[in-house]
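Q: Need a 3D model of the following:
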Amino acid sequence: MQLDPSTGWFQGIPHCPSPNFNARPGGEISLLVVHNISLPPGQFGTGKVQAFFQNRLPTHEHPFFAEIASLQVSAHFFIERDGGLTQFVSCLDRAWHAGVSWFEGRDNCNDFSLGVELEGTDDLPYTDAQYARLAELTRQLLDAYPALSTQRIRGHNDIAPGRKTDPGAAFDWSRLHAELKER
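A: Have a look, this model is predicted:
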């Protein structure tokens, strides 16, 4: 996989374009936000995350889907349990992943961040394949966007405390940082 800096899209991975994005004001990319998601909650490999980010969630299939179907959200990337990586929004655009958020004195983190969703829950361990893929993706993003740094990688819970809990206690931050040092 390779980032095309002129488009903000990675080549060599599936693209599943989401309509839930808009222009990134100022073009700044200086924060990477790690999230988790599973649809239905706690179920993996359903393809429903992709449908959700494209506003195509079949509300009749699960009661939770009816609760969230009106939300218009997205992320730049989604990493499945097997390490599969899908891109939904160009890095050059603002995905709608952070919501009401704050980082280092600034609000509206969507304006200057990239969002990566890991298929998972707060309390189930993430897979080796997910850590490997997240590290691979993060290394390329760090190389492409100089305002990003390992110190500017945060969980959704860090930028929306009290509102969000992901990626949760099951996410091993020291493992991610160790894998990023291995080049």
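Q: use CA for all of it now, contacts and neighbours both
A: Noted.
Q: how long is stretch 161-177 end to end?
A: Start-to-end span of stretch 161-177 (CA to CA, to the nearest Å) is 22 Å.
Q: Kindly report the same for stretch 108-121.
A: 24 Å.
Q: cool, and stretch 90-98?
A: Taking CA to CA as the criterion, the two ends of stretch 90-98 lie 16 Å apart.
Q: can you check stretch 22-29 too?
A: End-to-end for stretch 22-29, by CA to CA: 14 Å.
Q: what residues are up against the spatially most central residue of the chain?
A: The residue lying closest to the centre of the chain (CA atoms, centre = their mean) is residue 116, at 1.6 Å. Neighbouring residues of residue 116 by CA atoms under 8 Å, 6 or more residues apart in numbering: 32, 33, 34, 35, 75, 76, 77, 78, 79.
Q: quick one more, to check against the first:
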Amino acid sequence: MLTLSGHRVDQAQWCPSPNFNERPDPADISLLVIHNISLPPSQFGGGHIEAFFQNCLNPADHPYFETIHQLTVSSHFLIRRDGGLLQFVPCDKRAWHAGVSTFQGRENCNDFSLGIELEGADNIPYENAQYATLAALTQLLQHHYPAITDARITGHEHIAPGRKTDPGPAFDWRRYREQLADFREEKA
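A: Next up is the predicted model:
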């Protein structure tokens, strides 16, 4: 069971990122955005994602890294292929994950959202362990931030259409929502 203390998930590996700032309204946490990331693209494992979010990605490690190593981005959470959970930014702070984005007519989704990265790629199926961790994490976040209703869970592709494609067609939204409902029934 996941627990949250002081805007950090107790069971998550803490990997602090310098890429965050204050939210315009710290009480306005009302959207959950699901992403995917793999570094290098479509390759899994290693510490490249952590290095990227901590501004330590070595451009000499892979040609693709030469094109992104100077970006300053982050997310609140990363769920590894094995279901392992990492946290980079406390939930009450604004992580830099959504970029230019709009949800239900409201721009700058970073201001009011939490970002969860799944280690993955648009067209590679996600692992069972990732769905299980995602459902447990979602339930925890919804409990602590009740403005994040099921209708306020979205993909990066939905808030930045034409610019972003993740979590992509391999992400099974129905399965995720069913696991979330099952998780809630077990906790009831």
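Q: if we can go back for a sec, let me know the helix or strand that the residue nearest to the centre of structure 1 is in.
A: Assigned by DSSP states H and E, residue 116 of structure 1 falls within strand 113-119.
Q: average distance between that strand and structure 2?
A: Its matched residues in structure 2 lie on average 0.2 Å from strand 113-119 of structure 1 after superposition (mean CA distance after the TM-score superposition for structure 1).
Q: quick revisit: which of the contacts of residue 116 of structure 1 does structure 2 keep?
A: Mapping those onto structure 2 (both residues aligned by TM-score structural alignment, their matches' CA atoms under 8 Å) leaves 32, 33, 34, 35, 75, 76, 77, 78, 79 still in contact.
Q: Now intersect the contacts of residue 116 of structure 1 with the strands, please.
A: 32, 33, 34, 35, 77, 78, 79 (DSSP state E).
Q: Looking at these, which two lie furthest apart in space?
A: Farthest-apart pair in those is 32 and 79; separation 14.2 Å (CA to CA).
Q: Based on its surroundings, how many neighbours for the residue nearest to residue 87 of structure 2 when sequence neighbours are not counted?
A: Using CA to CA, 6 or more residues apart in numbering and skipping residues adjacent in sequence, the residue nearest residue 87 of structure 2 is residue 77, 4.5 Å away. The tally of other residues near residue 77 of structure 2 (other CA atoms under 10 Å) stands at 28.
Q: and residue 77 of structure 2, what does it touch?
A: So residue 77 of structure 2 contacts 85, 86, 87, 88, 89, 115, 116, 117 (CA under 8 Å, 6+ apart).
Q: That one -> structure 1?
A: Using TM-score structural alignment, the partner of residue 77 of structure 2 in structure 1 is residue 77.
Q: how much space is there between residue 42 of structure 2 and residue 36 of structure 2?
A: Taking CA to CA, one finds residue 42 of structure 2 at 10 Å from residue 36 of structure 2.
Q: all strands for structure 2, in order.
A: 4-5, 8-9, 13-14, 20-22, 31-37, 77-79, 85-87, 93-95, 102-103, 106-107, 113-119, 153-155.
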